[in-house]
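> Task: produce atomic coordinates for the following.
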Amino acid sequence: MKASLRSGLLAAAVAVLAGVISMTQAAAAEAVSIRLKWVAQAQFAGIYVAKAKGFYKEAGIEATINPGGPNINVESLVASGADTFGIASGTEGMLYARENGLPLVCIGMSQQMTPFAYVTYNGTGIKSVKDFKGKKVATWFTGPQFTLFSVLAHEGIAKDDVQIVSQPFSMQPFIDHQYDVATVTLYNELNTLKEQGINDIRLFLPDDSGVTTQQDAIVTSEKMIKEKPELVQAFLAATLKGWKYSFEHKAEAVDIVLAAGSGLERKHQELMLDEIERVMTAKLGKTEGLGAIDLASIGAVQDSLLEYKALKAKVDLKSAFNTSFWDKVPAADKKL
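Next comes the predicted model:
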């Protein structure tokens, strides 16, 4: 047999084998859905990058990313199995979810410090959180409401003494003075106000009220952990790898986010990603790696919520916050 013919047959055989392997891998890929707590933006860059760069595919995962919004409850959707994984609220949201009997488990914590703050106009006369009493205070009911509850509890204010209303996606109602206090994130809405030249505002940080909490919990259900622990492990590792890549290739990460969303402004997303990096690499994020779960901090938040009767009973933290999957993620995928 001529060498050229043998070479051609070998190449054909390799191509066929590659096709078979590709089809086998595609068939073996597990379909999962990831529910975000908000719409596409740099807050979730790691998720979009993990999909776009093929990290989920490499882990045997066929991922569908579902956006969130003001009236979407990630905790309920994931706990019920409607979504496989989610980027939910944070420490308080997990504690309340478990208190309410939801079989939800946190396998990683994205943000290592409190990213929320509260703004009011200087002319309202509100000079401290204690002045929230009797006022209309807006927040998102996608998890941040629990941080507000913690802040009020620490200031000795009953929830019923404050008119807490649902805050929409837009900051326009606050700009139009439709409520006294609005919730912002340090990486998004605060920048939006500044970009519009709104500077006659006063800012209240949860940390000033003694509330420091991890946020943007990476969650799944007890059922998933019991039935498919390998899938849970693969998902978390690929997600953290996506975040590491995002921070090491920011321009590309922003490109991916812009392609995933609509009506996004590049400069705003760049600023958001910078701030997201700051809150994700703070504290344990710097010393231990991206996504670390701070059980000591979570325990302290639970104790304060119990003290102020914002939480009715203790939650089994080891059942609610499973660190074993994060522990097994290779350091190369989670440490910058």
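> Every contact and neighbour count from this point should use C-alpha atoms.
OK.
> Tell me how many other residues surround the nearest residue to Q214 once chain neighbours are set aside.
Distances taken as CA to CA, 6 or more residues apart in numbering put Q112 closest to Q214, at 4.8 Å, once the chain neighbours are dropped. Neighbour count for Q112, taken as other CA atoms under 10 Å: 28.
> One more sequence to fold, the one below, so I can look at both together:
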Amino acid sequence: MTTTPRSPASISITRLLRGLGLAAASVAASVAATLPAHAADKFTFLTNWYAQAEHGGFYQAQATGLYTRARLDVTLKMGGPQVNLMQLLMAGQADCIMGYDVQTMKAWEQGIQAVTVAAAFQKDPAVIIAHPQIKKFEELKDKTILVGSAGLVTYWPWIKSKYGFTDSQVRPYTFSIQPFLADKNIAQQGYLGSEPFSIETEGKIKPTVFLLADQGWPPYATTVVCSVDTVKTKPKMVAAFVKASMEGWKSYLAGNPAAGNALIKKDNPNMTDALIANGIAKMKSEGVVFGGDAATQGVGIVTDERMKKTYDMLVANKLLNAAKVDLKKTYTTQFVKDLKVMP
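Coordinates of the predicted model:
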């Protein structure tokens, strides 16, 4: 078979087209190199207090690049005693906040549309601390109990109804352990990783610590709470933040927490290594993050059954007006039900 030879003109045109193709590809590559990569979405998360081990999963996610890999540019802002989290959330100063079931459900009574999207803590770390001679919670019935203003409108009514305690037992808690150390007939409120450690360190006694969650107190704690608007308009960002945060909690408690701890101490220079270590140890030993439903359904899980239990308890103790609050609007499981960040 004979072939028709290509003319010099056709060869020149072919070479020209190839050259133009190569040049175009080169130009495209050069332009692409000068363009910025896909910008990370800015996301602000406001915590409920000064940085501490109990916030460690979020700081770990920041420190180890989990948020960055999720294409999020996350800012962690500390809360504090004068910080109104819900107000700042509704004002758009944060995309989501560190919340608490009781607070979030009650917010709906005032028309604040806030939604729980994940729960880092399967157990609320709230505790009642007693002197060593007290072995059972029921033995506190004739003791003076120091309770702060927040406790009086959350767990105290539940304690009264379940154990038959009375308001006559209550005295104000002033966030000092000295009254407790001075009187063996006094018990006080506390936080699992904080006051018991201070009492052991300063008082040289090992107190009896009752974790309210182990007594039946049902709310989740250290939740991720967003506005209804954020959930509707930024679902991918919320999903990415929840996933990276829960992976952060797994890394913090099951891996090396050093990176997260460094950021915690940077934000809160008053935080000591000993207090951080104690907080981590207590979260592990008491199953605060990995216990409950998280053991089988993954870190951050929120279930309908658990939320209904909290809702019903609040209504029964006249802490929530059922006529004003639709339980189903206060939370969503869409971001955690299939997440499966297993401990």
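> The residue nearest to Q214 of structure 1 corresponds to which position in structure 2?
The alignment partner of Q112 of structure 1 in structure 2, by TM-score structural alignment, is Q122.
> Strands along the stretch 51-200 of structure 1, start to end?
61-66, 85-87, 104-111, 116-121, 136-139, 163-166, 182-185 (DSSP state E, counting those that start in this stretch).
> In terms of helices and strands, where is A240 of structure 2?
helix 235-254 (DSSP states H and E).
> which one in structure 2 is aligned with V137 of structure 1?
Match for V137 of structure 1 (TM-score structural alignment): L146.
> Surely its match is in contact with D183?
No. With contact defined as CA atoms under 8 Å, L146 of structure 2 does not reach D183; the gap is 11.7 Å.
> Look at these two and report which has more neighbours.
Per other CA under 10 Å, whichever of L146 of structure 2 and D183 has more neighbours is L146, with 23 against 11.
> And the more buried one, how close does it get to S176 of structure 2?
10 Å (CA to CA, to the nearest Å).
> Then L140 of structure 2?
20 Å.
> who's more crowded, those two?
Applying other CA under 10 Å to L140 of structure 2 and S176 shows that L140 carries more neighbours, namely 19 against 11.
> Next, find the distance separating that one from P132 of structure 2.
12 Å.
> Helix, strand or coil: sort out the spatially most central residue of structure 2 for me.
Compute the mean C-alpha point of structure 2, and by CA atoms, centre = their mean the closest residue is T222, 3.7 Å away. What DSSP: H, G, I helix; E, B strand; the rest coil gives for T222 of structure 2 is strand.
> mind checking what it lines up with in structure 1?
T222 of structure 2 maps onto D216 in structure 1, by TM-score structural alignment.
> Confirm for me that that match is in contact with M113.
No. Applying CA under 8 Å as the test, D216 of structure 1 and M113 come out as separate, 10.3 Å apart.
> which neighbours do the two share?
Counting by CA atoms under 8 Å, 6 or more residues apart in numbering, no residue touches both D216 of structure 1 and M113.
> Run a quick neighbour tally on K265 of structure 2.
So K265 of structure 2, with other CA under 10 Å, has 17 neighbours.
> Check which helix or strand it maps to.
helix 258-267.
> Okay, angle between that helix and helix 235-254 too, please.
100 degrees (axes from the mean of the first three to the mean of the last three CA atoms, to 10 degrees).
> Would you indicate which residues of the helix or strand just after helix 258-267 of structure 2 are buried?
Downstream of helix 258-267 of structure 2, the first helix or strand assigned by DSSP H and E is helix 273-285. Buried residues in helix 273-285 of structure 2, counted by 16 or more other CA atoms under 10 Å: L275, I276, N278, G279, I280, K282, M283.
> do the same with stretch 210-225 of structure 1
The neighbour-count check on stretch 210-225 of structure 1 (16+ other CA under 10 Å) flags 211-225 as buried.
> now do the same end-to-end measure for it.
34 Å.
> residues in contact with it?
78-81, 84-92, 103-115, 147, 150-151, 154, 206, 232, 294, 297-298, 301.
> Check whether Q189 of structure 2 really touches L146, as I assumed.
Yes. With contacts defined as CA under 8 Å, Q189 of structure 2 counts as touching L146 at a distance of 6.1 Å.
> longest helix anywhere in structure 2?
For structure 2, the helix with the greatest residue count under DSSP state H is helix 8-34.
> Could you point out the helix or strand that follows that one?
Following helix 8-34 of structure 2 toward the C-terminus (DSSP H and E): strand 41-46.
> what about that following strand, how far off from structure 1?
Compared with structure 1 after fitting, strand 41-46 of structure 2 deviates on average by 1.9 Å (mean CA distance after the TM-score superposition for structure 1).
> so that strand corresponds to what in structure 1?
Counting by TM-score structural alignment, strand 41-46 of structure 2 corresponds to 30-35 in structure 1.
> for stretch 103-113 of structure 2, same thing?
Going by TM-score structural alignment: stretch 103-113 of structure 2 matches residues 93-103.
> my read: A59 of structure 1 touches T239, true?
No. The pair A59 of structure 1 / T239 is not scored as a contact, 10.2 Å apart, by CA under 8 Å.
> If you count surrounding residues, which of these two has more?
More crowded of A59 of structure 1 and T239, by other CA under 10 Å: T239, with 26 against 18.
> who touches the more buried one in this structure?
By CA under 8 Å, 6+ apart, the residues touching T239 of structure 1 are G46, I47, A50, F55, Y56.
> cutoff 10 Å now
45-51, 55-56, 218, 233, 245, 290-291, 333-334 (CA atoms under 10 Å, 6 or more residues apart in numbering).
> Next: P206 of structure 1.
Counted by CA under 10 Å, 6+ apart, P206 of structure 1 has contacts 114-118, 129, 147-148, 150-152, 154, 212-213.
> For D180 of structure 1, see how far away V162 of structure 1 is.
Applying CA to CA to V162 of structure 1 and D180 of structure 1 gives a distance of 11 Å.
> Compare the two and say which is more crowded by neighbours.
More neighbours surround D180 than the other of V162 of structure 1 and D180, with 20 against 16 (other CA under 10 Å).
> Pretty sure the more buried one sits against A138.
Yes. Under the criterion of CA atoms under 10 Å, D180 of structure 1 makes contact with A138 at 8.0 Å.
> so what's in contact with the two at the same time?
Joint contacts of D180 of structure 1 and A138 (CA under 10 Å, 6+ apart) are V119, Q163, F174.
> Now which of those residues would you call buried?
Taking 16+ other CA under 10 Å as the criterion, what is buried in the shared contacts of D180 and A138 of structure 1 is V119, F174.
> Having no further points to raise, I will conclude here.
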